[in-house]
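**Q** Structure for the following, please:
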Amino acid sequence: MFHWDTPQALQDLGGWPNPVIADYFQDYAKILFDNFGDRVKYWCTINEPRLFSSFGYGRSLPVYPLLAPGLEMHGVGEYLACHTMLLAHAKAYHL
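**A** This next block holds a predicted model:
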């Protein structure tokens, strides 16, 4: 359902470190479930959450450059993003 393509309007709100994104993700999941639920047997809510949170909001390494969205918030950003991703996954799961 999510593979690193955060809409710009949601990124402008702070992206995944902002917990309100979990509510938007729940709305997005409902739309997908309503429209494709009869044809999709297995759902993956968030692809590669560790890489996305660590290298999108955390830090860069020689083997991994900073990835999209490219916000270096080392020590804080990756934890906030990961927390919100877990909330978003739980909300989608409970739908």
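**Q** Please make it C-alpha for all contacts and neighbour counts, starting now.
**A** Fine.
**Q** pretty sure Gly56 is in a helix, no?
**A** Yes - according to DSSP: H, G, I helix; E, B strand; the rest coil, Gly56 belongs to a helix.
**Q** For Ala81, see how far away it is.
**A** 9 Å (Cα to Cα, to the nearest Å).
**Q** from what I can see Leu87 touches Tyr24, true?
**A** No - Leu87 sits out of contact with Tyr24 when judged by Cα atoms under 8 Å, with a separation of 11.1 Å.
**Q** Give me the more crowded residue out of these two.
**A** Between Leu87 and Tyr24, counting by other Cα atoms under 10 Å, Leu87 is the more crowded of the two (19 against 13).
**Q** One more sequence to fold, the one below, so I can look at both together:
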Amino acid sequence: MATIELSSAQLNHLLELVYLGEWMRQAYTTDTYNVELEDLEQKLYAIAYNEGLDESVEYDKKLGGYVPSEELEASCDEYIDVYDD
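**A** The predicted structure is shown next:
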């Protein structure tokens, strides 16, 4: 098992990379679900949530998992908009 120490800012940047990577993967493939990637994404979101980054990650009781917050999505949408142009 690998261990890595990140500041809150670094962890937040990692969340942006995860969100953008998943957006890119889903934007150009018909295979929209990958168990290994979903598990990794959930693990990172859980770590961030438990580290107090609830401005970036929320727990959705209906889904039974972690989801990016509107704030995280909005910050990533800026990159996506530039990419799309």
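**Q** Do you know the score for how well these two fit?
**A** The TM-score (TM-score structural alignment, normalised by the length of the second structure) is 0.33; 59 aligned residues with a Cα RMSD of 4.6 Å.
**Q** Going by neighbour count, list what's buried in the top helix by length along the second structure.
**A** When the second structure is parsed with DSSP state H, its longest helix is helix 8-27. For helix 8-27 of the second structure, a neighbour-count test (16 or more other Cα atoms under 10 Å) marks 11-12, 14-16, 18-20 as buried.
**Q** Which is the succeeding secondary structure element to that helix?
**A** Following helix 8-27 of the second structure in sequence order, the next helix or strand is helix 35-50 (DSSP states H and E).
**Q** by how many degrees do that next one and helix 8-27 diverge?
**A** Per axes from the mean of the first three to the mean of the last three Cα atoms, to 10 degrees, the angle that helix 35-50 of the second structure makes with helix 8-27 is 150 degrees.
**Q** What's the first helix or strand after helix 35-50 of the second structure?
**A** That would be, after helix 35-50 of the second structure and using DSSP H and E, strand 57-60.
**Q** mind listing what's buried in that next one?
**A** Within strand 57-60 of the second structure, the residues that count as buried by 16+ other Cα under 10 Å are 57-59.
**Q** Repeat that for stretch 50-58 of the first structure.
**A** 51-58.
**Q** what comes into contact with stretch 14-23 of the second structure?
**A** 41, 44-45, 56, 68, 72-73, 76, 80 (Cα atoms under 8 Å, 6 or more residues apart in numbering).
**Q** can you put those residues in JSON lines and add neighbour count and distance to Met24 of the second structure?
**A** Output for those, formatted as JSON lines (neighbours: other Cα atoms under 10 Å; distance: Cα to Cα, whole Å):
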{"residue": "Glu41", "neighbour count": "17", "distance to Met24 of the second structure": "14"}
{"residue": "Leu44", "neighbour count": "18", "distance to Met24 of the second structure": "18"}
{"residue": "Tyr45", "neighbour count": "27", "distance to Met24 of the second structure": "18"}
{"residue": "Ser56", "neighbour count": "20", "distance to Met24 of the second structure": "19"}
{"residue": "Pro68", "neighbour count": "20", "distance to Met24 of the second structure": "15"}
{"residue": "Leu72", "neighbour count": "19", "distance to Met24 of the second structure": "16"}
{"residue": "Glu73", "neighbour count": "17", "distance to Met24 of the second structure": "14"}
{"residue": "Cys76", "neighbour count": "17", "distance to Met24 of the second structure": "12"}
{"residue": "Ile80", "neighbour count": "15", "distance to Met24 of the second structure": "9"}
